[in-house]
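Enquirer: give me coordinates for this.
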Amino acid sequence: MPSDPLPDWVITRRRQIGDRVRAVRTQRQLTQEKLGELTGLDRKTINRLEQGTHGTNSDHLLLIAAALETPLSELVK
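Expert: So this is what the prediction gives:
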């Protein structure tokens, strides 16, 4: 069970992953809405992930990596 609140390092890593998703998305010239359409995820979900305000699951990250045509490891490195 995760501790509540989460350790700072988890929040930091979450934000780093969101920053990478945003960077690749903008590099591919995709809006959050378009990425949502490509993944089947809501635009709000994409926004929350990029902002690092909410956790995500590996399924969402796999869908995003596939839609961005980038290895998952690139997003979470």
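Enquirer: rest of the way, CA atoms for contacts and neighbours
Expert: OK.
Enquirer: longest helix of the chain?
Expert: Within the chain, and with DSSP state H defining each element, the longest helix by residue count is helix 8-27.
Enquirer: could you also give me the structure for this second sequence? I'd like to compare it with the first:
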Amino acid sequence: MPHLPDDDAWLLERRRAIGDRIRVTRLRQNMTQEALHLSAGLSRATLQGIEAGTRDARISSLIKIARVLGVHVTDLLRGY
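Expert: Modelled structure (predicted):
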């Protein structure tokens, strides 16, 4: 079995990468955080935390975000 990193830095790095993909996709569409959080039905604090990588994103939140952005949820998880 492969050795997995046991520190929080690994997880934080991945959460930040997902948040960066959300932010880049949102900005490419000239969409504000306000418009995205309202359209996705999320609180502004939740969206800010997801984009910053400081908050764990529920799969349902990622699906909602992806739907509003017009991308597949896997694009947010693995990039384009």
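Enquirer: ok, back up a step: how about the longest helix of the first structure: buried residues?
Expert: Buried residues in helix 8-27 of the first structure, counting neighbours by 16 or more other Cα atoms under 10 Å, are found at Arg14, Arg15, Gln16, Ile17, Gly18, Asp19, Arg20, Val21, Arg22, Val24, Arg25.
Enquirer: need the counterpart of the last one in the second structure.
Expert: The criterion is TM-score structural alignment: under it, Arg25 of the first structure has Arg26 as its aligned partner in the second structure.
Enquirer: tell me how far its match lies from Ala66 of the second structure.
Expert: According to Cα to Cα, to the nearest Å, Arg26 of the second structure and Ala66 of the second structure sit 10 Å apart.
Enquirer: dump the residue contacts of Ala66 of the first structure.
Expert: Each residue near Ala66 of the first structure by Cα atoms under 8 Å, 6 or more residues apart in numbering is listed here: Leu72.
Enquirer: helix or strand: which one has the aligned partner of it in the second structure?
Expert: Matched by TM-score structural alignment, Ala66 of the first structure corresponds to Arg67 in the second structure. Taking DSSP states H and E as the criterion, the element that holds Arg67 of the second structure is helix 59-69.
Enquirer: what's the average distance of that helix to the first structure?
Expert: Helix 59-69 of the second structure, aligned to the first structure and superposed, deviates on average by 0.2 Å (mean Cα distance after the TM-score superposition for the first structure).
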